[in-house]
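K.L.:
this one's structure only:
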């Protein structure tokens, strides 16, 4: 089995096993199709409880499961520190389970996202980062 198909099969299995999930999406290099045999498997789990990150090893692959509430997932698009990573991750995400449509809504928001949604907050954040680096 090709490493990408192997990673996708592991992701599918982990998604089915994730308790309390409102939805599970595969993101990162496996979802984008840029992975290699040693790439980890990145899963986002929308859940109402137990936010956090869990790392596990399955069949020789590292898998990272990040649990966030739907509100926290949506908030990333208006945060200038998170948006540059969240937008491309969600644009290439592969939704594995999503019975309530929570993750489809997050992905649709990513596909429609523009910098105007962050607004002046991006300039303020960048200025603060530059000042911090200069000190």
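P.N.:
Okay, I see it. Only a predicted model underlies this, so the values are computations on that prediction, with no experimental measurement involved.

K.L.:
drop to CA atoms for contacts and neighbour counts, all remaining ones
P.N.:
Will do.

K.L.:
can you give me the helices for the protein?
P.N.:
With DSSP state H as the criterion, the chain has helices at 3-17, 28-32, 70-75, 83-91, 102-112, 120-134.

K.L.:
which helices and strands does the first one pack with?
P.N.:
Counting contacts by 3 or more CA pairs under 8 Å, 6 or more residues apart in numbering; DSSP states H and E, helix 3-17 is packed against strand 21-27, helix 28-32, strand 41-47, strand 94-97.

K.L.:
Ok, which of the ones you listed comes nearest residue 84?
P.N.:
helix 28-32 (13.4 Å; CA to CA).

K.L.:
Now the helices and strands packed on helix 3-17 in CSV, please, with extra columns for distance to residue 11.
P.N.:
Below are the helices and strands packed on helix 3-17 laid out as CSV (distance: least, CA to CA, whole Å):
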stretch, distance to residue 11
strand 21-27, 7
helix 28-32, 9
strand 41-47, 7
strand 94-97, 8
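
K.L.:
Got another one to weigh against that:
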């Protein structure tokens, strides 16, 4: 009986360790100090664009179809909009380096969509 419980615990542990890593998306990532934060507000749309600076060679997306690869974009309708804007503004004000994780999305104007931001 003890062998079966120990074996089951080992199998459950292996399952918990492998399933989350298998579900993690492969994002593109770029790191730097935020130089430009642009919040665009129109009548029916609001969005955030972040850049480490123009013509510095940064590339947020590796997809060849991506436009504006030196800008990371996020629509205000995204679930994480407020949190990402808050961290981005804090990093900008402090001059801190960040990593920005993006994913290419053709339905969002062929842009690099921000999925996560991390202070370094």
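P.N.:
Structure received. Everything quoted here is computed from the prediction, not taken from an experiment.

K.L.:
where does the TM-score land?
P.N.:
For this chain pair, the superposition-based TM-score is 0.24 by TM-score structural alignment, normalised by the length of the second structure; 53 aligned residues with a CA RMSD of 4.5 Å.

K.L.:
Would you reformat the helices of the first structure as JSON lines and include mean neighbour count and distance to residue 57 of the first structure?
P.N.:
What follows is these, written out as JSON lines (neighbours: other CA atoms under 10 Å; distance: least, CA to CA, whole Å):
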{"stretch": "helix 3-17", "mean neighbour count": "16", "distance to residue 57 of the first structure": "10"}
{"stretch": "helix 28-32", "mean neighbour count": "21", "distance to residue 57 of the first structure": "16"}
{"stretch": "helix 70-75", "mean neighbour count": "16", "distance to residue 57 of the first structure": "25"}
{"stretch": "helix 83-91", "mean neighbour count": "19", "distance to residue 57 of the first structure": "22"}
{"stretch": "helix 102-112", "mean neighbour count": "18", "distance to residue 57 of the first structure": "25"}
{"stretch": "helix 120-134", "mean neighbour count": "12", "distance to residue 57 of the first structure": "35"}
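
K.L.:
Nearest to residue 127 of the first structure, out of the helices and strands packed on helix 3-17 of the first structure?
P.N.:
Nearest to residue 127 of the first structure among those is helix 28-32; the distance by CA to CA comes to 28.4 Å.

K.L.:
Can you name every helix or strand that the closest one contacts?
P.N.:
helix 3-17, strand 41-47.

K.L.:
want to throw those into a markdown table with distance to residue 54 of the first structure?
P.N.:
Below are those laid out as a markdown table (distance: least, CA to CA, whole Å):
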| stretch | distance to residue 54 of the first structure |
| --- | --- |
| helix 3-17 | 12 |
| strand 41-47 | 10 |
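
K.L.:
Show me the one of those that comes nearest residue 29 of the first structure.
P.N.:
Comparing those by CA to CA, strand 41-47 comes nearest, at 7.9 Å.

K.L.:
List the contacts of the closest one.
P.N.:
7, 11, 20-30, 61-70, 73, 102-103 (CA atoms under 8 Å, 6 or more residues apart in numbering).

K.L.:
want to throw the helices of the first structure into JSON lines with distance to residue 46 of the first structure?
P.N.:
Compiled in JSON lines, the helices of the first structure are given as follows (distance: least, CA to CA, whole Å):
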{"stretch": "helix 3-17", "distance to residue 46 of the first structure": "11"}
{"stretch": "helix 28-32", "distance to residue 46 of the first structure": "16"}
{"stretch": "helix 70-75", "distance to residue 46 of the first structure": "6"}
{"stretch": "helix 83-91", "distance to residue 46 of the first structure": "13"}
{"stretch": "helix 102-112", "distance to residue 46 of the first structure": "7"}
{"stretch": "helix 120-134", "distance to residue 46 of the first structure": "26"}
